[in-house]
Structures are given as C-alpha cells and as structure tokens.
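Participant: requesting a structural model of the entry that follows:
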Amino acid sequence: MDTGKQEASRQTKIIVGLILAVWALVTIAPFLWMILSSFKSNAEISQMSQSILPHHWTLQNYKDLFISGNFGVYLKNTLIITGFSFIGLLLNAMAGYGFAKFKFKGRGVLFIAVLATMMIPGQVTMIPVYLILNQAHLTNTLTGIILPSLVGAFSIFLFRQFMSNISDSIIEAARLDGASEWYIFWHIILPISKPVLAVQGILTFIGGWNSFLWPLIIANDQKYYTLSVGLQLLQGQHTSDYGLQMAGSSFMVIPIVIIFLIFQKYILQGFNIQAEK
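Facilitator: Model prediction:
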C-alpha cells in the first residue's frame, strides 16, 4: 500500500513538474524572443517568416541606442537615481530601527501615520509634491526627481517588523560594553538584517531602474530623462525600427533579471517575517 502511494506521489510530482516547465517556457518565450531579436537587423525582424535565432548576428542596434538614442545620458541619470535610492534605503532602515527598538512619546501614533500614507495612491500626492518642488526651484533637476522617493512607508514598515524580532538582550549587552548607538546599528543590527536588506535592495533597484512617471512629470529637459522615459521616447521617434526598440527593451530588462537571479534566495527569507513575541 505504501509503495502504491509513493508511486502515485511520484507521478503527481512529475505531472506538476511538466505543467510548471511548460508554463515557464510560455512565460519566458516573449522575453527570449525580444532579446534574440535585439541582435537582428530591422529587415530580418520585418520578414513574414520569422526564426528564433538571428541569421546574421549584429550589435548595431545597441550601438545606435547610445549614438542616436542618447541612452548614455539616460543610463547615467538612472544610475544616479538608483544610487541615491540606496541611500534612502539606509534612511528607511534607521527609521524602522527607531520604531522597533526605541520608546518615545507618540511612537505609536507616528507609526500609524506612516502606515496611513500607504493607503494614499501616489498619483494623489504628485500634484502637491510638484508644487512644493516648484516653489523650491527643484523642478527639471535630478534633485527634484530623487528627493520624493528617498523614503517609503512600506520599507519602514518592513524594517520595523524584522527588527522587532531582534533580541533586546543583544542590544543591551552591546550598550553595557560601551558601544554607541551608531556602532550598534551599523555593526550589529544591519548584519543581522541581511535578509530584509537584500529584499529591499532588490525592490529599491527595480524601483530606481524602472522610474518613469515621476521623472517624466518633473523633468522638461531630455538631459534629465531616465531609461524608461528614454525607451518611451525611442518608441515614439523610431516607430518602425523594431530592432532598436527590442535592443532598448532588452537593455532595460536584462539587469533586473540578473539582479533577481543573484538575490532570489533572500526573497522568501525577507518576506517570511513573523512576530515571535
């Protein structure tokens, strides 16, 4: 009887595995076609009969991205915005640590106020934030693009939940040994928080790399555009140049896929945050 159950379980696993493999192939097929098409000429892509692999591999589409598509400037702006987003990540970690381990008057009310901002759609606050930045003469600047996205309620909440489960005895022992609060945060709290830092790092990178709507609103000059805005501009200016569009789309997608594959093991660890008190 046990042998029959084991055989049935094995067959079920095989069937489920085959279904998942087919579904994964269907999911990845458009991305694979997009990446391979970026190495084709526009004439080859426009042919009625299509092949998955290029007949003549070419890097001309990627060269045109940086020569005529101005993607070098867009890449620089995106990297600057993404880099400052990681500074914001540290600010969120500090705020989460403060809410988790420090007792001060109004902590509960202030934390609820932070959580309440998560219920407000970002589109609602765009006009007030734009008007404030306009008064501060920060529109059409990288500073105006960076500032509103430095901190976020969800990130603070995630850090607070994770750091609440760190034992207070570790922190008290460090204080008794004469460690400063900054030393405790940098050398004890952050190393323990590697899983949630990895998850938030992935989300921060994706958010900065894909930033589109706010840079489009705040920037009037193309020299401040990001890759996402540049890709949309590229699709409007080169409507029939499919090879160039495939190269631009691949250039946007590939770094995110690489980052995700490297740090995917931390995702479940970081989101599996449960209160143990």
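Participant: okay, CA-based contacts and neighbour counts for the rest of this
Facilitator: Noted.
Participant: so which residue is dead centre in the protein?
Facilitator: Centroid-nearest residue in the chain, with C-alpha atoms, centre = their mean: I206, separated by 1.8 Å.
Participant: to check against the first, give me the structure of this:
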Amino acid sequence: MKRLLPAIAVNGLLVIAAILALAPLLWMVSVSFMRPGEADSFPPPLLPHAPSLAAYRELFARQGIGRNFANSLFLASVATALSLTFNVMAGYAFAKLRFAGRDRVFQLLLGALVIPGQVAMIPLFLMLKTLGLVNNFGGVLVPAAAGVFGIFLVRQYALSIPDELLEAARVDGASELRIFRSIVLPVLGPIMVTLATFTFLATWNDFMWPLIVLSDDRLYTLPIALASLSREHVQDAELMMAGAVVTVAPVLLLFVVLQRFYIRGLLAGSVKG
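Facilitator: Modelled structure (predicted):
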C-alpha cells in the first residue's frame, strides 16, 4: 500500500493538471453551440441549454470564414510539401555527402538559430517586395520552403544511416538520386512525418508573418480572420468561440492522428549522431 500511495498521488496530480489544461478548450466548444447571448449570463453556463449551430451558420454564411479556412489549408499544405522537399534533401546532404565547407556552412546555419525571427522580418519583407511577392501567397510560402531547424532535424536523424549501406549501393552502380529515393527516403520516414507535422502546425497557426505580407482580406488566413472577427464582434462570445473551434479543430485532429509517428521521430532523432 505504501508503494501505491506515491503512484496514486502522482497520477492524481496529472489528472488534475489535465483537467485544468482541457477546461478552457472544452468550454470553448460548449459556448460555440450556445444561442446568441446565452454565454453572457451570470454565472456563465457550462453547457448550452439548447444546443444550436447558429454561431457556425453565421460564421460561414456572413463572415466568409470558409474562404479563410481554404487559404490556411492551401498555405499549410503547400508549405509542408516545400519544407519536406528542401529540408530533407539539405539535411541528408549535410549528414552523408562530402563537399567543401560542409561543416562550416552547417555551423553558420546553427548560429542562425539563436537569432530571433523578428529581427529578420524587415529585411525579408524588403526582399520579397523587390521580388513582387508581397500581398500574394508566394510571400508566405517562400520563407517557409526551408528552415534551419528542419535541416538540423533531418540531418541528426540521417546520421543513423550506415555509410556502408550507401557505399554498397554506389559500388552496385546506383546513382545518388536512386540512392536517395530508394534507400534514404524510406529510412527517413518517421522524421519526415515529424517535420511535416511541425511545418503544418506552424504555418496554420502563424499570425505575424501573414499579417505583414498579406494586405488583401480575401487572402487572409484563419488566425488573421479570427483577430479581425474579435475586433468587430468582441461582444459575441458564441461567434468568437465558433471561430476558435474552426481554427483549432483541424490541427488538433492532425496531431492526434500523427502523434505516434511524431513522438517516434523526435525520440529517434534525439539520440542520433
């Protein structure tokens, strides 16, 4: 019994912490199904008296949130595809290919990780403006195509690939492209899922950069649309919560579905090299 007490205490604290963490999310979902004005009563109700989809109908019919949802889905999907393409190739190259200055270049990239992203926003914006990529989706996608963290993540995982396996494939006459496609990519599967999850979540939830580079409200993503909604309907709690549910639900579902691969990729990559 004495051995069970510490385990019961720890698990009890974890359950309490989980309830505290989930309570705001659960109440958000509950309020989104309330009728207009119901959440403003005192004390605030925990559950809707008569569940209604009025807030969601208002959100999609009048506020045009469906277009913002499509914008976010498009940007997050394309950014994830671009990130996988460039980061995986670069990470593998830094891990297994020999070229002049490889280690020095990688050290410079790692040094860039300590620089706050906000510092680079002004020069990046000016560069994109020169290229004519301001106020279009290209301005959001180009910076997301490759990142130091993604390269580092893939590189650390790719170090686990045996050099002997790659050399044997080269001796057999396989080209570097064939080696990358047939040997490297299957091995990098878990870390690619992890990187894809990171990128999709980061792009979907990003607020600051799309707000800077996009000025046309037809191009707004969900976080920007939700912020605009809060300014216009700050008193409409049900509508605001419905917008928050629409924003949070897809990424939460994605994480739940992919969490097994996500955690496996993180744990495997943390012990490589």
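Participant: hang on, the earlier thing: what sits against the aligned partner of the residue nearest to the centre of structure 1 in structure 2?
Facilitator: Using TM-score structural alignment, the partner of I206 of structure 1 in structure 2 is L201. Counting by C-alpha atoms under 8 Å, 6 or more residues apart in numbering, L201 of structure 2 touches 76, 251.
Participant: what strand or helix carries L201 of structure 2?
Facilitator: L201 of structure 2 belongs to helix 189-205 when assigned by DSSP states H and E.
Participant: with structure 1 superposed, average distance for that helix?
Facilitator: Mean deviation of helix 189-205 of structure 2 relative to structure 1 after superposition (mean C-alpha distance after the TM-score superposition for structure 1): 1.3 Å.
Participant: quick one: buried residues of that helix?
Facilitator: Under the neighbour-count criterion of 16 or more other C-alpha atoms under 10 Å, helix 189-205 of structure 2 has 190-197, 199-205 buried.
Participant: for that helix, the distance to its chain's centre please.
Facilitator: Relative to the chain's own centre, helix 189-205 of structure 2 is displaced by 6 Å; criterion: C-alpha atoms, centre = their mean, to the nearest Å.
Participant: give the other helices and strands that the following helix or strand past it contacts.
Facilitator: Following helix 189-205 of structure 2 in sequence order, the next helix or strand is helix 208-213 (DSSP H and E). Here helix 208-213 of structure 2 touches helix 138-144, going by 3 or more C-alpha pairs under 8 Å, 6 or more residues apart in numbering; DSSP states H and E.
Participant: pull out the buried residues from the helix it packs on.
Facilitator: By 16+ other C-alpha under 10 Å, the buried positions in helix 138-144 of structure 2 come out as 138-141, 144.
Participant: give me the mean deviation of the helix or strand where I259 of structure 1 lies from structure 2.
Facilitator: Assessed by DSSP H and E, I259 of structure 1 sits inside helix 242-263. Compared with structure 2 after fitting, helix 242-263 of structure 1 has a mean deviation of 1.1 Å; criterion: mean C-alpha distance after the TM-score superposition for structure 1.
Participant: so which bit of structure 2 is that helix matched to?
Facilitator: So helix 242-263 of structure 1 sits over residues 237-258 in structure 2, by TM-score structural alignment.
Participant: corresponding residue for L90 of structure 1 in structure 2?
Facilitator: The alignment partner of L90 of structure 1 in structure 2, by TM-score structural alignment, is T85.
Participant: actually A116 of structure 1, sorry about that
Facilitator: A116 of structure 1 maps onto G111 in structure 2, by TM-score structural alignment.
Participant: so which strand or helix has that match?
Facilitator: Assigned by DSSP H and E, G111 of structure 2 falls within helix 102-112.
Participant: E238 of structure 2 and P36 touch, don't they?
Facilitator: Yes - judged on C-alpha atoms under 8 Å, E238 of structure 2 makes contact with P36 at a distance of 6.2 Å.
Participant: give the residues shared as contacts by these two.
Facilitator: Counting by C-alpha under 8 Å, 6+ apart, the residues touching both E238 of structure 2 and P36 are A55.
Participant: name the residue in these two with the higher neighbour count.
Facilitator: Between E238 of structure 2 and P36, counted using other C-alpha atoms under 10 Å, E238 has the larger neighbour count: 27 against 16.
Participant: not counting sequence-adjacent ones, nearest residue to the more buried one?
Facilitator: Nearest non-adjacent residue to E238 of structure 2, counting by C-alpha to C-alpha, 6 or more residues apart in numbering: S32, 4.8 Å away.
Participant: aligned to the one you found, what sits in structure 1?
Facilitator: Using TM-score structural alignment, the partner of S32 of structure 2 in structure 1 is S38.
Participant: relative to K105 of structure 1, how far out is its match?
Facilitator: As defined by C-alpha to C-alpha, to the nearest Å, S38 of structure 1 lies at a distance of 57 Å from K105 of structure 1.
Participant: who has more neighbours, these two?
Facilitator: Neighbours per residue (other C-alpha under 10 Å) separate S38 of structure 1 from K105, with S38 holding more: 27 against 8.
Participant: rewinding a little: residues contacting the match of L90 of structure 1?
Facilitator: Contacts of T85 of structure 2 (C-alpha under 8 Å, 6+ apart): none.
Participant: so how far is A76 of structure 2 from it?
Facilitator: From T85 of structure 2 to A76 of structure 2 the distance is 14 Å (C-alpha to C-alpha).
Participant: go on, R104 of structure 2?
Facilitator: Using C-alpha to C-alpha, R104 of structure 2 is found at 32 Å from A76 of structure 2.
Participant: higher neighbour count, these two?
Facilitator: More crowded of R104 of structure 2 and A76, by other C-alpha under 10 Å: A76, with 25 against 10.
Participant: thinking again about what came up before, could you identify the most distant pair in the buried residues of helix 189-205 of structure 2?
Facilitator: Greatest spacing in these, by C-alpha to C-alpha: P190 and N205 (22.7 Å).
Participant: for the helix or strand that I35 of structure 1 is a member of, buried residues please.
Facilitator: In the assignment (DSSP H and E), I35 of structure 1 maps to helix 2-37. Of all the residues in helix 2-37 of structure 1, those buried under the rule 16+ other C-alpha under 10 Å are 31, 34-37.
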